[in-house]
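Q: Curious how this folds, go ahead:
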Amino acid sequence: MLYWLSSELTFPPIEEAEEWGGLALGGDLSPERLLLAYRSGIFPWYDIGQPIIWHAPDPRFVMFPDKLKVSRSMRPIFNQQKFTVTLDTDFRSVIKVCQQSRRKGQYGTWITDEMLEAYCYLHKLGYAHSVEVWQEDVLVGGLYGVSLGSIFFGESMFSKVSNASKTGFITLVWELQKRSFSLIDSQVHTPHLESMGAEEVSRKKYMKVLKDALKVSTHKGSWTEWLEM
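A: Here you go, the predicted model:
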């Protein structure tokens, strides 16, 4: 049974989520509720025309930064500097392209206009971040997500040319490694990320890592200068 949320800023225990991961319906996408959701092991995911659906799946698909796998085929991409990667330079464009991207078996988009504006506001507050991948000044790949403590919660990525999104993701993981991030939450399984070292963990293990990660100070604000250090 899914819980209907009221205006009260609270969520039911994640252990009461459905087998497919659904936990609650309704509420809003205010920054206070979104940040509470991430701190509680919950995230929103729904289609246009549906109420907001809050998820807490078991197992959880994650990446431990130190387990990143970079294939041999990707090494020339970096050595030859085929792409330029930036952080937090064009958040709105990244989420907009993610919204417009169509994936196999997907009808419409789960990034509603309401969600787009909510995450742009989180970016303005310093909690949401983007990775941009450029080729000759054209945005050809990218991803965005939310950061709290030493966890990065990945939301969506796109690639307009081969290896663009992989380049952005690998660059981000390297930067998170330097700053001792403990986890990247990828939420649900994708073969793309599994090939780079992501894995499934139980919700119980995920919550333990999350609890410890939230004890660390959040890298709030723009990450633009990270790649220049």
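
Q: Please make it C-alpha for all contacts and neighbour counts, starting now.
A: OK.

Q: Please work out which residues outside the longest strand belonging to the chain touch it.
A: Using DSSP state E to define each element, the chain has its longest strand at strand 138-148. Strand 138-148 is contacted from outside by 39, 91, 94-95, 98, 127-134, 152-161, 164-165, 168-169, 213-214, 217-220, using CA atoms under 8 Å, 6 or more residues apart in numbering.

Q: Looking at the residues you listed, which are in helices?
A: Among these, the ones falling in helices (DSSP state H) are 39, 91, 94, 95, 98, 164, 165, 168, 169, 213.

Q: tell me the contacts of the most centrally placed residue in the chain?
A: Geometric centre of the chain, nearest residue: residue 154, 1.2 Å, by CA atoms, centre = their mean. Contact analysis of residue 154 by CA under 8 Å, 6+ apart lists 143, 144, 145, 146, 184, 185, 186, 187.

Q: Are any of those buried, and if so which?
A: Taking 16 or more other CA atoms under 10 Å as the criterion, what is buried in these is 143, 144, 145, 146, 184, 185, 186, 187.

Q: Return the closest of those residues with respect to residue 122.
A: Nearest to residue 122 out of the buried ones among the contacts of residue 154 is residue 146 (CA to CA; 8.0 Å).

Q: on contacts alone, who are the packing partners of the helix or strand hosting residue 122?
A: Element membership for residue 122 (DSSP states H and E) is helix 113-124. On a contact count with 3 or more CA pairs under 8 Å, 6 or more residues apart in numbering; DSSP states H and E, helix 113-124 meets helix 31-39, helix 91-100, strand 128-135.

Q: Return the set of buried residues in it.
A: For helix 113-124, using 16+ other CA under 10 Å, the buried residues are 115, 116, 117, 118, 119, 120, 121, 122, 123.

Q: which residues touch the closest residue in space to residue 58 that isn't next to it in sequence?
A: Excluding its sequence neighbours, the residue lying closest to residue 58 (CA to CA, 6 or more residues apart in numbering) is residue 203, at 5.0 Å. Residue 203 makes contact with 57, 58, 59, 60 under the criterion CA under 8 Å, 6+ apart.

Q: how about a cut-off of 7 Å?
A: Taking CA atoms under 7 Å, 6 or more residues apart in numbering, we find residue 203 in contact with 58, 59, 60.

Q: quick one: which two of the ones in helices among the contacts of strand 138-148 are the most distant?
A: Every pair of those checked by CA to CA; the farthest is 39 and 164, at 30.1 Å.

Q: who's more crowded, the two?
A: residue 164 (25 against 18; other CA atoms under 10 Å).

Q: I figured the more buried one was touching residue 133, is that so?
A: Yes. Residue 164 is within contact range of residue 133, at 6.3 Å (criterion: CA atoms under 7 Å).

Q: Tell me how far the closest residue in space to residue 206 that isn't next to it in sequence lies from residue 226.
A: Leaving aside its chain neighbours, residue 206 sits nearest to residue 60 (7.0 Å; criterion: CA to CA, 6+ apart). Distance from residue 60 to residue 226, counting by CA to CA, to the nearest Å: 28 Å.

Q: Let's see this one next, to set against the first:
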Amino acid sequence: MAQIRWLGLDDAFPNPFYEEDPDPSVPGLIAVSEKIYPGQLSAAYQLGIFPWYSDNQPVLWWSPDPRMVLMPQNFKCSDSLKKSIRHFCNDSHSQIVVDSDFGAVVRACATSKRKEQDGTWITHEIMEAYTQLHEQGHAHSIAVIEQNQLIGGLYCVSFGGMVFGESMFSRQTDASKLALAALCAWCQQHQVAMIDCQQETQHLSSLGAAPISREAFLRQMQISLNQTNIDITWDFGKDILNHWL
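A: You can find the predicted model right below:
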């Protein structure tokens, strides 16, 4: 049995497209590192690898099989969510803001309690690494604002025509769903074929996400990464939600 690779500053990731999981007892765990080194996060995403770990752990790098994905056109916009969208769009004090305060959205995701998790995987190191990715133009936030208050949102990673969903939060009913509905509408308008959701949860399934094999995910990811014909501008407001009405 191969050992899980411990990565140093200049070490490359194993490519999950060609290499099997090193330890079958920990499926999907590709590599481990002491910290997130400069450039490592960018390299990982373009191989379909992401970090997921807790404080006081080394950085654990994952490429699960199967992989949870959401095809934007498959987003389930329920009747109750459509009602929330109408109310939100008709409220003059509500808005959706893209990339205005990335740090606030990430911090809100980190501090939100979740039914399916104890604590958070969004450590201070994660916040710093994704903020750097945001400054490079590869991480984005969608904030749902009401009465000048942040009530929900999400952040994601983007390379080429590929979008990797990271985390979302909600302080009011349907607030995170509004952010995801906006993202899915934007993705459809920009020929983004797939949103990576990483791991399967009941909540994501209820919104239209579904698992596919790692091989299928990596094949589509490579196509999306190489979509140089896509003119992607991360700038939209709440009017994009009319896509679902």
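
Q: on that earlier part again, can you tell me what the residue nearest to residue 58 of structure 1 aligns to in structure 2?
A: Aligned by TM-score structural alignment, residue 203 of structure 1 pairs with residue 214 of structure 2.

Q: Next: residue 170 of structure 1.
A: Under TM-score structural alignment, residue 170 of structure 1 pairs with residue 181 in structure 2.

Q: Could you do residue 103 of structure 1 as well?
A: Match for residue 103 of structure 1 (TM-score structural alignment): residue 114.

Q: Report how many residues lie close to its match.
A: When counting by other CA under 10 Å, one arrives at 11 neighbours for residue 114 of structure 2.

Q: try the one 3 residues further on
A: Look at residue 117 of structure 2: counted by other CA under 10 Å, it has 8 neighbours.

Q: Need the three-state assignment for it.
A: Secondary structure, DSSP: H, G, I helix; E, B strand; the rest coil: residue 117 of structure 2 is coil.

Q: Who are the contact partners of it?
A: Counted by CA under 7 Å, 6+ apart, residue 117 of structure 2 has zero contacts.

Q: isn't residue 49 of structure 2 right up against residue 62?
A: Yes. Counting by CA under 7 Å, residue 49 of structure 2 does reach residue 62; the two are 5.4 Å apart.

Q: now the residue lying farthest from the centre of structure 1: how far from residue 157 of structure 1?
A: Distance from the C-alpha centroid of structure 1, by CA atoms, centre = their mean, peaks at residue 80 (27.7 Å). From residue 80 of structure 1 across to residue 157 of structure 1, the span is 23 Å (CA to CA).

Q: residue contacts, the alignment partner in structure 2 of residue 51 of structure 1?
A: Residue 51 of structure 1 maps onto residue 58 in structure 2, with residues paired by TM-score structural alignment. By CA under 7 Å, 6+ apart, the contact set of residue 58 of structure 2 is 32, 33, 34, 35.

Q: what range in structure 2 does the longest strand of structure 1 sit on?
A: Under TM-score structural alignment, the match for strand 138-148 of structure 1 is residues 149-159.

Q: Run the chain-centre distance for the matching stretch.
A: Centre-to-centre, stretch 149-159 of structure 2 and its host chain are 9 Å apart (CA atoms, centre = their mean, to the nearest Å).

Q: Next, the mean deviation of it compared to structure 1.
A: Superposed on structure 1, stretch 149-159 of structure 2 shows a mean distance of 0.6 Å to its aligned residues (mean CA distance after the TM-score superposition for structure 1).

Q: Let's have the buried residues of helix 113-124 of structure 1 in JSON lines, adding distance to residue 13 of structure 1.
A: Formatted as JSON lines, the buried residues of helix 113-124 of structure 1 follow (distance: CA to CA, whole Å):
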{"residue": "115", "distance to residue 13 of structure 1": "24"}
{"residue": "116", "distance to residue 13 of structure 1": "27"}
{"residue": "117", "distance to residue 13 of structure 1": "27"}
{"residue": "118", "distance to residue 13 of structure 1": "24"}
{"residue": "119", "distance to residue 13 of structure 1": "24"}
{"residue": "120", "distance to residue 13 of structure 1": "28"}
{"residue": "121", "distance to residue 13 of structure 1": "27"}
{"residue": "122", "distance to residue 13 of structure 1": "24"}
{"residue": "123", "distance to residue 13 of structure 1": "27"}
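
Q: And these, which is closest to residue 3 of structure 1?
A: Using CA to CA, the buried residues of helix 113-124 of structure 1 come closest to residue 3 of structure 1 at residue 115, 20.4 Å.

Q: Isn't residue 200 of structure 2 up against residue 69?
A: No. Residue 200 of structure 2 sits out of contact with residue 69 when judged by CA under 7 Å, with a separation of 8.5 Å.

Q: what residues are shared contacts of the two?
A: In contact with both residue 200 of structure 2 and residue 69: residue 211, using CA under 7 Å, 6+ apart.

Q: what's the counterpart of the residue nearest to residue 206 of structure 1 in structure 2?
A: Per TM-score structural alignment, residue 60 of structure 1 is aligned with residue 67.

Q: Roughly how far does its match sit from residue 221 of structure 2?
A: Residue 67 of structure 2 sits 12 Å away from residue 221 of structure 2, going by CA to CA.

Q: Looking at the two, which one has more neighbours?
A: The residue with more neighbours, out of residue 67 of structure 2 and residue 221, is residue 221; 26 against 22, by other CA under 10 Å.

Q: what helix or strand is the more buried one on?
A: Per DSSP H and E: helix 214-225 holds residue 221 of structure 2.

Q: Pull out the buried positions in that helix.
A: Buried, per 16+ other CA under 10 Å, within helix 214-225 of structure 2: 214, 217, 218, 221, 222, 224, 225.

Q: What residues does the residue mapped onto the last one from structure 1 make contact with?
A: So the one you mean is residue 225 of structure 2. Counting by TM-score structural alignment, residue 225 of structure 2 corresponds to residue 214 in structure 1. By CA under 7 Å, 6+ apart, the contact set of residue 214 of structure 1 is 148, 149, 150.

Q: Turn these into CSV, including distance to residue 10 of structure 1.
A: Output for those, formatted as CSV (distance: CA to CA, whole Å):
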residue, distance to residue 10 of structure 1
148, 18
149, 20
150, 23
